[in-house]
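Chemist: Return a 3D structure for these sequence lines:
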Amino acid sequence: MKRTKIIITLGPAIENIHMMTSIIRAGADIARINTAHGNITYHQHLVERFKEASKKTKKFIGIMLDIKGPEIRTGEVENNEIELKEGKTLLLTSENIIGTSKRLSLNRSLSPFLDKGDIVLLDNGKIKLKVIKVKKDEIVTQIIQGGKIKGKRGVNVLGKDFPFPYLTRKDLNYLQFAVKNEIDFIAASFVRRANDIFEIKKALTEFKGNIPIIAKIETKSAIKHIEEILWISDGIMVARGDLGVEMPVEELPEVQKYLLKMAIAQAKPTIIATQILETMINQPIPTRAEVSDIANAILDGADALMLSGETAIGKYPIEAVKVLVKVAKKTETFFFKTSLFFELKGGISHNVSNAATLLAKEMEADAILCLTRSGKTARLISRHKPKTKILVATYNEKILRQISILWGAQGFLTKKLLTTDETITSAIQNALKKRLLKKGNTIIITSGEPSGPSGITNIIRVQVVGDILGKGVAFGKRRVRGKVCFGMNERGEILVRKEMPEIFTLLSFKGVIIENEIFNPEIIKKAVKKGVTIIIGVKNILKHLKPGDVIQIDPKRGIVFR
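Modeler: Predicted coordinates for the structure are as follows:
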């Protein structure tokens, strides 16, 4: 099972229902819509189709809307691509024109803020320009580093922090769109400080919406204010394209590790983005360097990895997701060998999540079952990155989609009931139906009081799934399931007796249950060597069984259950 979550970007390569269902089945957990490309009508169609595809696959897949904030981008260019040649002059203007190799439009006027000698970078630093003259309506630059460039590429100016308002009219329209369409996450581009997130929250409140906000960290200012940004946001995305342009490239790995560490400390989910599998836009296989980059991001503690052009416009979107799934699964096997435990400090919920994770590890539990109304319990457990499977039960479909960002979390719907015991019983029954649990599994359960306030987890419980018929001292390694019999002349796979039979009798069955605590070690040794599972000292077991009953023996935990 893959624990690391995968975010794909919708676009021309993934815009019909067939491709959407295929990419969900390949392993996508969240779909991102980038508002920098396309218009609101096109994005409405994408949302509707993707929701239909999710329904078709019977999976609760989240949708993330990426708003652009104070981002600076180029406009459209002729023939969808132009070539900028080193040494030539290029004029930058805020006038809405189709760009050429001589004149390129920007979505904002930069003339008041630029000076002669400033360095302007286009398309994640692939194109480098030097300002040689600033006019009222345009900027004259010399092309220092040329190349081909498509339309609507990102623009960075080294050493400049522009005083633009965070939200544009377009962003506000898209926030309204997000509330109307019940979008699950807002990705906020070019966050500079905590107040930018506050502006989004304020706007969402006015539109009567409450959507988790993922702050995209892609400026030096955001790194400087990361602690406050984490306080107010619901997670962060390390957007390495623009971030790598803002600083010397050799500093980026250290900054990535630092940002992940800060987010883990505050129990906020993290996404690593940009150039995850860039070569797979045009090639069917990744580079070795990309595979190593993915693995290191997972080992550093990332919850999710995001594909951009790889799935939006790439030739191999499904293959790219499959590569991520394979690399994630393999890397997670290394991850579990390191025995990581991120202690969370805080209130009752934090302490319960700490205890549940440690208890699951010590008991070698089969799953941690989180009963949640807000998703907080699941988020706190997920922070620990436990080897134990994390199951999340909630009656709220919106919360189910929102936990799709949490590392390792597998969500399912359950009923809203009055008491804790009823809720737990219902959740376990639903997990059994979905084959997320099996009878005999030992699980750690965390929940709050159903009648109490949302977001407070104050209950922790250890439970074995199924009806426990008895406990004893077990010998053997194989779990056994079969029909009960009381003697050699009856049909059955599990013999139940009051006292230990002879060796030839033992060897006729897959499992043997003895009420008496007295046994012959030599006989036990011979039977176990032949593959028989035996459990001794199960008091009053004969009273609970009749011939033909189907039961199981779990030697690991020394229990007999129905």
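Chemist: going forward, measure contacts and count neighbours with C-alpha atoms only.
Modeler: Will do.
Chemist: now the strands for the stretch 201-350 of the chain?
Modeler: With DSSP state E, counting those that start in this stretch as the criterion, the stretch 201-350 of the chain has strands at 213-217, 235-239, 270-273, 304-306.
Chemist: Can you lay out those as a markdown table showing mean neighbour count and distance to Lys135?
Modeler: Listed next are the strands of the stretch 201-350 of the chain as a markdown table, based on neighbours: other CA atoms under 10 Å; distance: least, CA to CA, whole Å:
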| stretch | mean neighbour count | distance to Lys135 |
| --- | --- | --- |
| strand 213-217 | 27 | 32 |
| strand 235-239 | 24 | 32 |
| strand 270-273 | 24 | 36 |
| strand 304-306 | 26 | 40 |
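Chemist: I'd like to know which of the ones you listed lies nearest to Val120.
Modeler: With CA to CA as the criterion, Val120 lies closest to strand 235-239 of those, at 19.0 Å.
Chemist: That closest one relative to strand 213-217, how many degrees between them?
Modeler: If you take axes from the mean of the first three to the mean of the last three CA atoms, to 10 degrees, strand 235-239 sits at 30 degrees to strand 213-217.
Chemist: And for the helix ranked longest in the chain, what's in contact with it?
Modeler: Taking DSSP state H as the assignment, the helix of the chain that covers the most residues is helix 317-337. With contacts defined as CA atoms under 8 Å, 6 or more residues apart in numbering, helix 317-337 is touched by 1-4, 6, 13-14, 22-23, 26-28, 277, 280-281, 284-285, 291, 294-295, 298-299, 310-311, 386-387.
Chemist: Sequence B follows; please return its structure for comparison with A:
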Amino acid sequence: MKKDILSELFDNLLDLKEKMSSGVDKNMPNVSLLNMKYYLNVRKHDFSHLQDDLTKVGLSSFGRSQAHMEASINVALEMLSHALKKELHLPKALLSYEESHAIMDKNSEIFSTSEDKTKIMITVPSNYADEKEWFKNLSQEGVHLFRINTAHDNPSAWKEMSGEIKNACSDEKELKIYVDLAGPKIRTSLKKSKKSDKPKKYKLFCGDSVLIHPDGQPPLKKAAKQYDAVVGCTLEHLGGLVKVGDKVFVDDGKIEMVIDEILGDDIVCKVVSRNEKGISLKDEKGINFPNSDIAVRAICDHDKEVLPHICEYADIIGISFAQTSEDIHDLIDELDRLGKKGKIAIVAKIETQKGVENLPEILEALIEYGHSGIMIARGDLAIEIGFENLAYMQEEILDLCTAAHMPVILATQVLESKMKTNIPSRAEISDVVFAHKAECVMLNKGDYALETIKILTTILKQMDLVFRKNKLLYNPSFQWK
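Modeler: Next up is the predicted model:
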């Protein structure tokens, strides 16, 4: 092998190491935070060609080095220095391969101390008691933790669920309780029909005009005659937070609209979704404003009211719609007030464009807190960033979390057809292969939970035997540059 090729590689690696360390305080007390900052620095530049060149000479391309950046680069430099017979005196990396993986293993124990690589979480349905020993049966098939969603039911029901979960624990297996705070989800609010106690329903078609107004405020006069639908919204001062041309999605993206006009706090939208039979617009359905900067704190008044109840039994608390580090600190402050700071793990759910943009600062706040994690909530996230960008973004989030040694839950529509119909789609099976990269995978509610858990545990065990993570390319086309 020509010496000039190796010499060029050596120089390029030194350049990579210098750029990685630029502006980073190596004396910061937390090695996970240090490693994340190294990773973010590397991703500001295009080193993909260097990776290919390293592979050609039989060296590591760093495609699986997110958790221990400095140590991996040092090893490659040392090997090249030996080949070139150059003297090289590098200080020892603050975090070795073994140490980084030990940290990751320890951090993932917030989900379970089980030796299973990917833990399984399932949402508790309101009617769980319809099936005898529901928790025990699912636990025996492979479930490690159960999710209670405070957007549904009430404190009494949640406490009863938690008691049943604890009763299903055994000496061989502990079960963790994950409680999701409802958060400030923006929803539709339809007036009730004069003829019944049920809210109105609208059937919308492409080109229809919809007036959306803040809930609790009267809509424009004669709005019912002027527009095809008049919809309340739980977001205050709506008109001042958006602009003409912004997209609006309702009901998990089933209805897509564009803002045509802003009338004070009200907005007028045009339906752009095409469906010959029309699309039903219903009450209490989620509304997304992906192009708008909606500055809403994640911990809402309802969350603060229920926290004293759920802190009695929660092992993990999930922050819905986490968008900034302030959201993390808000929950920490509430836990401190209740005497639970440091005793309950925190998971930040990433499900908005703003949450993605601010993920490094969110991770920094979680690292400082201690036992914590991230959930990739793919339902709202896909709407916020565009369905076509979801596959790319969930990979990027996983890699950044690996650099921060932060355990990840992958959620939304995992084996959903199997859960609801007992027949999985082929795409769902491939999706589980991706889910294997996370430390935990979440299933939602369905009538075929037991059958779904069986197929999920089988796939995960198979992937444990054969899985090899693909090489990550360090190019500058990146969210957090």
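Chemist: about what we covered before: export the strands of the stretch 201-350 of the first structure to CSV and tack on distance to Pro165 of the first structure?
Modeler: As requested, the strands of the stretch 201-350 of the first structure are exported to CSV (distance: least, CA to CA, whole Å):
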stretch, distance to Pro165 of the first structure
strand 213-217, 16
strand 235-239, 21
strand 270-273, 25
strand 304-306, 27
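Chemist: List just the one of those that sits closest to His18 of the first structure.
Modeler: Closest to His18 of the first structure of the strands of the stretch 201-350 of the first structure, according to CA to CA: strand 304-306, at 21.0 Å.
Chemist: Stretch 284-297 of the first structure aligns to what range in the second structure?
Modeler: Aligned using TM-score structural alignment, stretch 284-297 of the first structure spans residues 422-435 in the second structure.
Chemist: Report the buried residues of that stretch.
Modeler: 422, 424, 428-429, 432-435 (16 or more other CA atoms under 10 Å).
Chemist: Farthest-apart pair in those, please.
Modeler: Greatest spacing in those, by CA to CA: Asn422 and Phe434 (20.7 Å).
Chemist: Quick one: the strands in the stretch 351-500 of the first structure, in order.
Modeler: Using DSSP E, counting those that start in this stretch, the strands of the stretch 351-500 of the first structure run over 367-371, 389-394, 409-413, 442-447, 459-464, 468-471, 473-475, 480-485, 494-497.
Chemist: Same question for the stretch 51-200 of the second structure.
Modeler: 119-123, 145-149, 176-180, 188-189.
Chemist: Adding distance to Thr270 of the first structure and mean neighbour count, write the strands of the stretch 351-500 of the first structure out as TSV.
Modeler: Formatted as TSV, these follow (distance: least, CA to CA, whole Å; neighbours: other CA atoms under 10 Å):
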stretch	distance to Thr270 of the first structure	mean neighbour count
strand 367-371	20	28
strand 389-394	18	25
strand 409-413	14	22
strand 442-447	23	24
strand 459-464	27	16
strand 468-471	41	18
strand 473-475	44	20
strand 480-485	42	20
strand 494-497	50	25
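Chemist: aligned partner of Glu227 of the first structure in the second structure?
Modeler: So, by TM-score structural alignment, Glu227 of the first structure is matched to Pro360.
Chemist: ditto for Met64 of the first structure
Modeler: That one, Met64 of the first structure, aligns with Tyr178 by TM-score structural alignment.
Chemist: what's the answer for Ile217 of the first structure, then?
Modeler: So Ile217 of the first structure corresponds to Ile350, using TM-score structural alignment.
Chemist: I'd say that match and Val356 touch.
Modeler: Yes - with contacts counted by CA atoms under 8 Å, Ile350 of the second structure reaches Val356, the gap being 6.5 Å.
Chemist: Common neighbours of the two, please.
Modeler: What both Ile350 of the second structure and Val356 touch, as defined by CA under 8 Å, 6+ apart, is the set Gln323.
Chemist: In JSON lines, list the strands of the stretch 351-500 of the first structure along with distance to Ile183 of the first structure.
Modeler: Converted to JSON lines, those look like this (distance: least, CA to CA, whole Å):
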{"stretch": "strand 367-371", "distance to Ile183 of the first structure": "23"}
{"stretch": "strand 389-394", "distance to Ile183 of the first structure": "18"}
{"stretch": "strand 409-413", "distance to Ile183 of the first structure": "18"}
{"stretch": "strand 442-447", "distance to Ile183 of the first structure": "26"}
{"stretch": "strand 459-464", "distance to Ile183 of the first structure": "31"}
{"stretch": "strand 468-471", "distance to Ile183 of the first structure": "44"}
{"stretch": "strand 473-475", "distance to Ile183 of the first structure": "52"}
{"stretch": "strand 480-485", "distance to Ile183 of the first structure": "46"}
{"stretch": "strand 494-497", "distance to Ile183 of the first structure": "53"}
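Chemist: For Val550 of the first structure, which of these is the nearest?
Modeler: Nearest to Val550 of the first structure among those is strand 480-485 (4.4 Å), distances taken as CA to CA.
Chemist: how about the closest one, aligned to which bit of the second structure?
Modeler: So strand 480-485 of the first structure sits over no part of the second structure, by TM-score structural alignment.
Chemist: So which elements touch that strand?
Modeler: If you count contacts as 3 or more CA pairs under 8 Å, 6 or more residues apart in numbering; DSSP states H and E, strand 480-485 of the first structure packs onto strand 494-497, strand 550-554.
Chemist: Throw the ones you listed into TSV and include distance to Lys128 of the first structure, thanks.
Modeler: Formatted as TSV, those follow (distance: least, CA to CA, whole Å):
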stretch	distance to Lys128 of the first structure
strand 494-497	76
strand 550-554	66
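Chemist: Minimum distance to Glu71 of the first structure: which of those has it?
Modeler: Of those, nearest to Glu71 of the first structure by CA to CA is strand 550-554, at 58.5 Å.
Chemist: same for the lengthiest strand in the second structure, what does it pack against?
Modeler: Ranked by residue count, the top strand of the second structure under DSSP state E comes out as strand 255-263. Packing partners of strand 255-263 of the second structure (3+ CA pairs under 8 Å, 6+ apart): strand 247-250, strand 266-271.
Chemist: Kind regards, and thank you for your time.
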